[in-house]
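J.: no sequence on this one, just coordinates:
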């Protein structure tokens, strides 16, 4: 009996499979697929295995010159191509090491004063207001707040466990006392929504593959539910399952932008600006740089040191001779 043969998978499908095997996020999958597709189309649909450093550099140059993309965007495209050659085509070629990454300009982060933070938060109410206050009160990143689960908050110890942060690391940060009551009130509403979903058989939620294998019965448990849910059900693009996901982070970004405009603040403040402000204001209060490094989840204290530059008002805190006249 002849054995059934399956045609080899297309390159982009192989790329997606490898990304999922390594448990990269859906956003990374979309970005990498986008850049590999653009790379192939740019070179007339040639197969990447027939190309090398010259073609990669030509593509990156095109992005910088004709596309006028930022250094970070150019580096993202390079990361996608490096992943393709190393992980999918399994070509660890010498030229991969020689491709030069675009140098990102050194810029100080945008930081709000405490008065400005208060003005913005006063103009943010409901779920968006609670999330913005968590960003400023804990120093979490935008997606860390968006992906918070019920079991991650310990009210008795006033702690928040940040799971799978940048670099795949967990860490603990504080839960501001001012947010304990509002968050508990929100969770009471969230529990009712969970029970309504459970009655419809729609209480299951997304868990990464490793956790899904480790906790096979967790998919409908209250503790694993997202604290900040989407307003409707959606279809998971990977599994095809219909369920309630976490809130779209763009909704919080838009709410923050409206609040900044309403507060008449000229700074280009985003939800991530609240994290920068958290770190700077802790430094101003005299907290140790190492403590702040742990709260932020920075691997290197040099990353945290950027906030010491923000503290130096004017030219490194030096008093201008004009002010001494």
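T.: Perfect, thanks for sending it. Bear in mind the structure is a predicted one, so any value in this text is a computation, not a measurement.

J.: CA atoms for contacts and neighbours, from now on please.
T.: Fine.

J.: so residue 163 touches residue 169, yeah?
T.: Yes: contact status for residue 163 versus residue 169: in contact at 6.9 Å, counting by Cα atoms under 8 Å.

J.: of the two, which one has the most company?
T.: Each of residue 163 and residue 169 has its neighbours counted (other Cα atoms under 10 Å); residue 163 has more, 16 against 12.

J.: ok, the closest residue to the more buried one other than its chain neighbours to residue 229 distance?
T.: The spatially closest residue to residue 163, leaving aside those adjacent along the chain, is residue 170, at 4.6 Å (Cα to Cα, 6 or more residues apart in numbering). Distance of residue 170 to residue 229, given as Cα to Cα, to the nearest Å: 22 Å.

J.: please compare the first structure with the one that follows:
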């Protein structure tokens, strides 16, 4: 049996071996400008698909094998709906974008059902207690999650040029679904954020003096603006404490702060604050939306601030308003 690493297409007429399949997947992801995490996820699922089918080349398989693989994930692997959908997206990407094969609609897939759960939301007092247990950069980042409705990765990937102090707003680039949007910058965070930028500028200048100072840009932008990666405006607001080598091209750059640092800080702050709710970084975003609804802002406005493609996604927060029993007064309380 051929080894997995030897999974390749037929050799070219000149006799040179074509790129290995997983390298083709990586190259196509990068050419389309998709995120590095998407690349890692897609390559991982393609690898699992091949191994699950005795290392056969995907060009020799099709809808039947995909149906069997995805149904097995749902039935035997008991995976979540989002996990199964990610696997499906990876395989459709492989066939359409890499192999150039259009697959028929896969009606036979047994899809994992997505449970209908209400998001965890903190009260205003609980948010204050949580933030009160944080300090420094974790406090500022968590405050942006709650005060601006940012997702975790939107916060850590924030660039200097996307902070507008004059308009008191932040621009989120390439958010979920690849969409840009604007959201507010709370006035109480302007001074701390300016101090953070001062520190980031000092770090950037030290890197420049040492012959570095470049930051990662998406491939299309890097080609269009070949020198922009050293400009101040493209630097991360929350830079990492040390430079590292980019796994894609091996260049030494300063990346953004690792998101796990904020995740750990929020978890520890929750425990210190004695909060029973399983609050995470994303809980602060949920709380942002719910508290805006409590303040009387309309769903469409909140939808735009959150970057939801459909208002039906935003409507979930109408079910978690802090009104206790949907605003209904219990007969026990009427006496």
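T.: Arrived safely. Keep in mind the model is a prediction, meaning the values are calculated, not measured.

J.: which residues of structure 1 fall in strands?
T.: Using DSSP state E, the strands of structure 1 run over 153-154, 159-162, 171-174, 229-235, 242-246.

J.: counterpart of the third one in structure 2, which residues?
T.: The one in question is strand 171-174 of structure 1. With TM-score structural alignment applied, strand 171-174 of structure 1 matches the range 181-184 in structure 2.

J.: wait, what's in contact with the spatially most central residue of structure 1?
T.: Computing the C-alpha centroid of structure 1 and ranking residues by Cα atoms, centre = their mean puts residue 143 first, at 4.4 Å. For residue 143 of structure 1, the contact set (Cα atoms under 8 Å, 6 or more residues apart in numbering) comprises residue 249.

J.: give the aligned equivalent of it in structure 2.
T.: That one, residue 143 of structure 1, aligns with residue 153 by TM-score structural alignment.

J.: what about the counterpart of residue 222 of structure 1 in structure 2, neighbour count?
T.: Superposed on structure 2 with TM-score structural alignment, residue 222 of structure 1 falls opposite residue 232. Neighbourhood size, residue 232 of structure 2 [other Cα under 10 Å]: 18.

J.: quick one, what contacts residue 232 of structure 2?
T.: Applying Cα under 8 Å, 6+ apart to residue 232 of structure 2 gives the contacts 160, 201, 204.

J.: all the helices of the stretch 1-150 of structure 2, residue numbers only.
T.: Under the criterion DSSP state H, counting those that start in this stretch, helices of the stretch 1-150 of structure 2 are mapped to 21-31, 36-52, 63-75, 81-93, 124-132, 136-148.

J.: now render those helices as JSON lines, adding mean neighbour count and distance to residue 289 of structure 2.
T.: Formatted as JSON lines, the helices of the stretch 1-150 of structure 2 follow (neighbours: other Cα atoms under 10 Å; distance: least, Cα to Cα, whole Å):
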{"stretch": "helix 21-31", "mean neighbour count": "18", "distance to residue 289 of structure 2": "33"}
{"stretch": "helix 36-52", "mean neighbour count": "17", "distance to residue 289 of structure 2": "26"}
{"stretch": "helix 63-75", "mean neighbour count": "18", "distance to residue 289 of structure 2": "32"}
{"stretch": "helix 81-93", "mean neighbour count": "18", "distance to residue 289 of structure 2": "23"}
{"stretch": "helix 124-132", "mean neighbour count": "17", "distance to residue 289 of structure 2": "12"}
{"stretch": "helix 136-148", "mean neighbour count": "20", "distance to residue 289 of structure 2": "9"}
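
J.: reformat these into JSON lines and put distance to residue 209 of structure 2 next to each item.
T.: What follows is the helices of the stretch 1-150 of structure 2, written out as JSON lines (distance: least, Cα to Cα, whole Å):
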{"stretch": "helix 21-31", "distance to residue 209 of structure 2": "30"}
{"stretch": "helix 36-52", "distance to residue 209 of structure 2": "29"}
{"stretch": "helix 63-75", "distance to residue 209 of structure 2": "51"}
{"stretch": "helix 81-93", "distance to residue 209 of structure 2": "42"}
{"stretch": "helix 124-132", "distance to residue 209 of structure 2": "36"}
{"stretch": "helix 136-148", "distance to residue 209 of structure 2": "25"}
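
J.: which stretch among the ones you listed comes nearest residue 215 of structure 2?
T.: helix 36-52 (14.6 Å; Cα to Cα).

J.: what's the closest one aligned against in structure 1?
T.: With TM-score structural alignment applied, helix 36-52 of structure 2 matches the range 26-42 in structure 1.
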